[in-house]
Structures are given as C-alpha cells and as structure tokens.
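1. Sequence plus predicted model, see below.
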Amino acid sequence: MNFDDQIRRYFGTADLAAVPPAALEAGIERMQVDLGLAQDRGERFALWAILQTLGASPDLDAVFKDSSERDAARNFMELMGGEAQT
C-alpha cells in the first residue's frame, strides 16, 4: 500500500495542504469507514497509521483485537513522536 496512492484515493491529490477542509473531513470519514470494513491486517494497519498521522485514528482497542497488533501500533506512535494510547 503506497502512501501517496492512498492519499490520492481518499483526498484526490497527494498534496494534503491543497485539500480544502470539507474535503479533508470527507476523506477521513471514508477512510474510517474503510478501516472498519478492512479484513486484511496489513490494510487495516496502514489505514489506521494514516489516520493516526492525520489526528483522526480511533482507539487502539477498537481497531486491533490482537495484542501484537496493538503493540505494533504503539511502536508506530512512538516512532512518529506521539504518545502511545493504552
């Protein structure tokens, strides 16, 4: 899953700075719906990670039922400079 491709898919451009606020909100909402429907672990993690960078990720326990997935998400958050959610 290529980051730029995902950003284009949900926001119509790879330049998030060019996305109007309403379109950003709509893209985030579509991404959250897709996250809820995703069955593939990798796809689910990638969608969550993008939402995390946008400040719109759901709680870890709601997304990742497996403790190893939650640990990976916490590691991602720490690497990105944010606090890990419990």
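-> Here it is on my side, so go on.
2. rest of the way, CA atoms for contacts and neighbours
-> Noted.
3. The chain: helices as residue ranges?
-> 3-11, 21-37, 41-53, 60-63, 67-79 (DSSP state H).
4. Do I have it right that Thr13 meets Ile7?
-> Yes. Applying C-alpha atoms under 8 Å, one finds Thr13 in contact with Ile7, separated by 6.5 Å.
5. The two - which one has more neighbours?
-> Using other C-alpha atoms under 10 Å, the more surrounded residue of Thr13 and Ile7 is Ile7, with 18 against 15.
6. so what's that one up against?
-> Ile7 is in contact with Thr13, Ala14, Leu16, counting by C-alpha atoms under 8 Å, 6 or more residues apart in numbering.
7. this is the other structure I want to compare:
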Amino acid sequence: MEFDDQMRRFFGTDDLGAVSPEGLASGIERMRVEFGLETDKGRRFAMWSLLYMLGSAPNLDVAFKDPQDGDAARTFMDLLDQANAGEADDRTP
C-alpha cells in the first residue's frame, strides 16, 4: 500500500494540513479498526507506520506477533527519530 493511497483512503487527501482535527481523528480511528482486521503483513506494517507518525500506533507487542516484524518496526522508529533529530539540528542557528 502506497503512502499517498493510505492518506487518500483514510483522510480523503494526501495533504494532512488540509484535514480538520475531526477528520484526522476519524481517519485515525478508521485506520486503527482496519489495522486490527488486516491480515497482510505488508499492509499492516504500512498502516502501523503511518499510525506511528501520527502518534496513534498500537504498542509493538500488541501490533506484531512475529518478532521479526517487531524488530522491523523498532528499526523504523529509530530511523524516523534520527531523521527528526537531524531536522531539529538543521534549524538550530
């Protein structure tokens, strides 16, 4: 599942800045429900990743029963944290 496809599917746009707070909450709720029902590992990981970026991902031990999937999610979290730290460093005068 492509990132833009997820954005359009759950939020009606690929621009989160255009989504109202109510629309964001509603989209996150739909995504969490669909995440719980999804059986395809790749799609689950993609949804979890977007939920993580939105601050709404379920805990790893709940989201991923397979330890390798949990490790991949931890790696994603670390990479995202490093990227965000780099952006903060770029803004420091």
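-> Sure, I can see it. These numbers were taken from a predicted model, which means no experiment stands behind them.
8. corresponding residues in structure 2 for stretch 38-47 of structure 1?
-> Aligned by TM-score structural alignment, stretch 38-47 of structure 1 falls on residues 38-47 of structure 2.
9. can you list contacts of that stretch?
-> For stretch 38-47 of structure 2, contacts defined as C-alpha under 8 Å, 6+ apart pick out Met1, Glu2, Phe3, Gln6, Met31, Phe35, Asp69, Ala73.
10. Farthest pair within those residues?
-> Gln6 and Asp69 (19.9 Å; C-alpha to C-alpha).
11. Now for the residue nearest to Asp61 of structure 1 when sequence neighbours are not counted: which residues touch it?
-> If the residues on either side of it in the chain are set aside, Asp61 of structure 1 comes closest to Arg70, at 7.3 Å by C-alpha to C-alpha, 6 or more residues apart in numbering. Contacts for Arg70 of structure 1 (C-alpha under 8 Å, 6+ apart) come out as Leu60, Asp61, Phe64.
12. Just put those residues in a markdown table and tack on neighbour count.
-> Conversion of the contacts of Arg70 of structure 1 to a markdown table gives the following (neighbours: other C-alpha atoms under 10 Å):
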| residue | neighbour count |
| --- | --- |
| Leu60 | 18 |
| Asp61 | 13 |
| Phe64 | 18 |
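13. Across to structure 2, which of the residues you listed hold up?
-> On the basis of both residues aligned by TM-score structural alignment, their matches' C-alpha atoms under 8 Å, what survives of these in structure 2 is Leu60, Asp61, Phe64.
14. want to throw these into a markdown table with distance to Glu43 of structure 1?
-> Below are the kept ones among the contacts of Arg70 of structure 1 laid out as a markdown table (distance: C-alpha to C-alpha, whole Å):
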| residue | distance to Glu43 of structure 1 |
| --- | --- |
| Leu60 | 15 |
| Asp61 | 17 |
| Phe64 | 12 |
